[in-house]
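1. The following comprises the amino acid sequence and a computationally predicted model.
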Amino acid sequence: MSRIIIVANQKGGVGKTTTSINLAASLAVMEKKVLVVDLDPQANASSGLGVYPEDTRLSSYHVLSDPSCSAEAVHSTSMSFLSIIPSSQDLVAAELELVSKPAREYFLRDAIMPLRDDYDFVVVDCPPSLGLLTLNAMCLGEEVLVPLQCEYFALEGIARLLQTYGLVRRRLNPDIRLLGVLLTMYDGRNRLSRQVKNDIRKTFPQHLLETIIPRNIRLSEAPSFGKPVLGYDIHSKGAEAYLQLAREIVSRHAQA
């Protein structure tokens, strides 16, 4: 049975989609069967893995509308062990359509649970918000991974995310746990980056992952070629960092 990892942060620009793509690709390189679920209407995780809306018939929008079509919505990628349920702009309407439905928080769970035995990992890329799409992801998942950019306002929004996580755990999904907080866009030459790292270590001593993702131009360039960084420049510092993250996550268990 697969481990389901929810990559979430309601703040944009923190490396959430970059983490979803490259963690999934790194796990696939380790010959783990991985399914990415793109829940962001911007569909950046989809295009970052070379899957574009015009090439697909079914997307995560259709999966939320009709969970029984989830297997048909899975698309292969250029990597042997990596598949994706892509997103599309139609997903914008999903939150409005789900609002009036009973058990609206569990539609994604109903769609993905029948597939989980086919994969070692399911990685869900959430939108930069704490709306119904992210709530569906948290009701599906067992582990939450929080990418956090090394900047002054990094800690400002995380309290709300953790509040939502706590609420979901108490009322909707008691099995969910915090996998860890992942520092991204780290520049060791920058005093602010070092200060943020120290502050986060004090705030989350048990949950801060050892792996730190550096600021790296190859990570920024790779999505424009429809590739994870491993397929673009496997020798880059960004690729090395995400391979290290994958190894850490394989050996790490989520904590309460």
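-> Received it, and whenever you're ready, just let me know what you need.
2. Please make it C-alpha for all contacts and neighbour counts, starting now.
-> Will do.
3. how about the helices of the stretch 1-150 of the chain, start to end?
-> Assigned by DSSP state H, counting those that start in this stretch, the stretch 1-150 of the chain shows helices spanning 16-29, 44-48, 60-65, 94-98, 107-112, 132-140.
4. Correction: the previous question concerned the stretch 151-256 of the chain.
-> According to DSSP H, counting those that start in this stretch, the helices that the stretch 151-256 of the chain contains are 158-171, 191-203, 217-221, 229-232, 237-251.
5. Let me have the ones you listed in CSV, extended by distance to D120.
-> Listed next are the helices of the stretch 151-256 of the chain as CSV, based on distance: least, CA to CA, whole Å:
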stretch, distance to D120
helix 158-171, 23
helix 191-203, 30
helix 217-221, 25
helix 229-232, 20
helix 237-251, 10
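6. wait, which of the ones you listed is closest to L135?
-> Nearest to L135 among the helices of the stretch 151-256 of the chain is helix 158-171; the distance by CA to CA comes to 7.8 Å.
7. Can you check what angle separates the closest one from helix 132-140?
-> With axes from the mean of the first three to the mean of the last three CA atoms, to 10 degrees defining the directions, helix 158-171 sits at 50 degrees from helix 132-140.
8. who wins for proximity to L182 among the helices of the stretch 1-150 of the chain?
-> helix 16-29 (9.1 Å).
9. If you count contacts, what does that closest one end up packed against?
-> strand 3-7, strand 34-38, helix 44-48, strand 82-85, strand 121-125, strand 143-149, helix 229-232, helix 237-251 (3 or more CA pairs under 8 Å, 6 or more residues apart in numbering; DSSP states H and E).
10. then this one, side by side with the first:
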Amino acid sequence: MTTVFAVANQKGGVGKTTSSVNLAASLAATRKKVLLVDIDPQGNATTGSGVDKFDTDYTIYDVLCDEVPTEQAIVATPEDSGFDLITANGDLTAAEVQLLDMKSREFRLRNALARIRDRYDYILIDCPPSLNMLTVNALTAADSVIVPIQCEYYALEGLTALMNTIEKIRTVLNPKLHIGGLLRTMYDPRNSLSNDVSNQLISHFGDKVYRTIIPRNVRLAEAPSHGAPVITYDPKSRGAVSYLALAGEILRREQALKNQPAAAS
């Protein structure tokens, strides 16, 4: 059973792409089949995965707007990363406008992924830092949303808008959509504001907040410039250990959800 995660937050600089790439690699390290879909026109998830965003035959733009078969757009990341990728680059900026005039515009990504969904255990979608038609497509295609949050004041402000959007998508377009978890990123325990915001998140969202915390980590910040997830760049770093822990937590949560019907009966 495939689970599709949208990694989303309209606020930039909170660790969406870092989390998408490193969670994909960490899930792949547990021998899961993983596809990462980059739908951010900046294409940072593509380059951070070690793939040249201008040197692939097809990108997610071609899939969404030109109806190129999804399987033709899938590329392999370097062998030590272990996951597949659908790339993005600046061409995707045009898709934001083109989608507005297309039939079933909110469902283009969901329909595209339906062709290849059964090939994977997990599909991760790295969303752009805005609540535009690309993000709507991701949320409509997803089963669950992972929300990376930097523990600072403004992060809480933006969270309300995102939650409202997710609820609207759930009500109108995708009834099965739910919050998979809130992921605290770039966390510095020495900072009292980080601790305060973290406590507020737990107070408001309870067990929706992942126990795993992603720390501020130099090796984690360096890894994208080397075109590699941190678990291949420096597998012993705190960043690598944290994302492996997150993958384990997600797998345990998924297993618990699958066991619920059996427990109820």
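-> Structure's in. What do you need? The structure presented is a predicted model; accordingly, all values stated were derived computationally and were not measured.
11. In contact with N136 of the first structure, which residues?
-> R104, E105, Y106, F107, L108, R109 (CA atoms under 8 Å, 6 or more residues apart in numbering).
12. Select from those residues the one having the most neighbours.
-> Within the contacts of N136 of the first structure, most neighbours by other CA atoms under 10 Å means L108, with 26 neighbours.
13. right, and that residue touches Y61 too?
-> No. With contact defined as CA atoms under 8 Å, L108 of the first structure does not reach Y61; the gap is 10.0 Å.
14. any chance of the helices and strands packed on helix 16-29 of the first structure in CSV, with mean neighbour count and distance to E156 of the first structure too?
-> CSV is the format used below for those (neighbours: other CA atoms under 10 Å; distance: least, CA to CA, whole Å):
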stretch, mean neighbour count, distance to E156 of the first structure
strand 3-7, 25, 18
strand 34-38, 28, 25
helix 44-48, 26, 25
strand 82-85, 25, 31
strand 121-125, 27, 21
strand 143-149, 26, 11
helix 229-232, 21, 29
helix 237-251, 19, 24
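15. can you put the contacts of N136 of the first structure in a markdown table and add distance to R252 of the first structure?
-> A markdown table is the format used below for these (distance: CA to CA, whole Å):
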| residue | distance to R252 of the first structure |
| --- | --- |
| R104 | 31 |
| E105 | 27 |
| Y106 | 27 |
| F107 | 28 |
| L108 | 25 |
| R109 | 23 |
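16. can you list the helices and strands packed on helix 16-29 of the first structure in CSV and add distance to L155 of the first structure?
-> As requested, these are exported to CSV (distance: least, CA to CA, whole Å):
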stretch, distance to L155 of the first structure
strand 3-7, 17
strand 34-38, 25
helix 44-48, 24
strand 82-85, 31
strand 121-125, 20
strand 143-149, 8
helix 229-232, 27
helix 237-251, 21
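17. thinking again about what came up before, can the helices of the stretch 1-150 of the first structure go into JSON lines with extra columns for distance to T77 of the first structure?
-> Shown next, in JSON lines, are those (distance: least, CA to CA, whole Å):
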{"stretch": "helix 16-29", "distance to T77 of the first structure": "10"}
{"stretch": "helix 44-48", "distance to T77 of the first structure": "10"}
{"stretch": "helix 60-65", "distance to T77 of the first structure": "16"}
{"stretch": "helix 94-98", "distance to T77 of the first structure": "25"}
{"stretch": "helix 107-112", "distance to T77 of the first structure": "18"}
{"stretch": "helix 132-140", "distance to T77 of the first structure": "22"}
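18. Can you say which of those is nearest to K237 of the first structure?
-> Nearest to K237 of the first structure, of those and by CA to CA, is helix 16-29 at 12.5 Å.
19. what inclination does that closest one have with respect to strand 3-7?
-> Orientation check (the same axes, to 10 degrees): helix 16-29 of the first structure against strand 3-7 gives 160 degrees.
20. hmm, who's touching helix 16-29 of the first structure?
-> Under CA under 8 Å, 6+ apart, the answer for helix 16-29 of the first structure is 7-9, 33-36, 44-45, 48-49, 79-82, 123-125, 146-147, 219, 228-230, 239, 242-243, 245-247.
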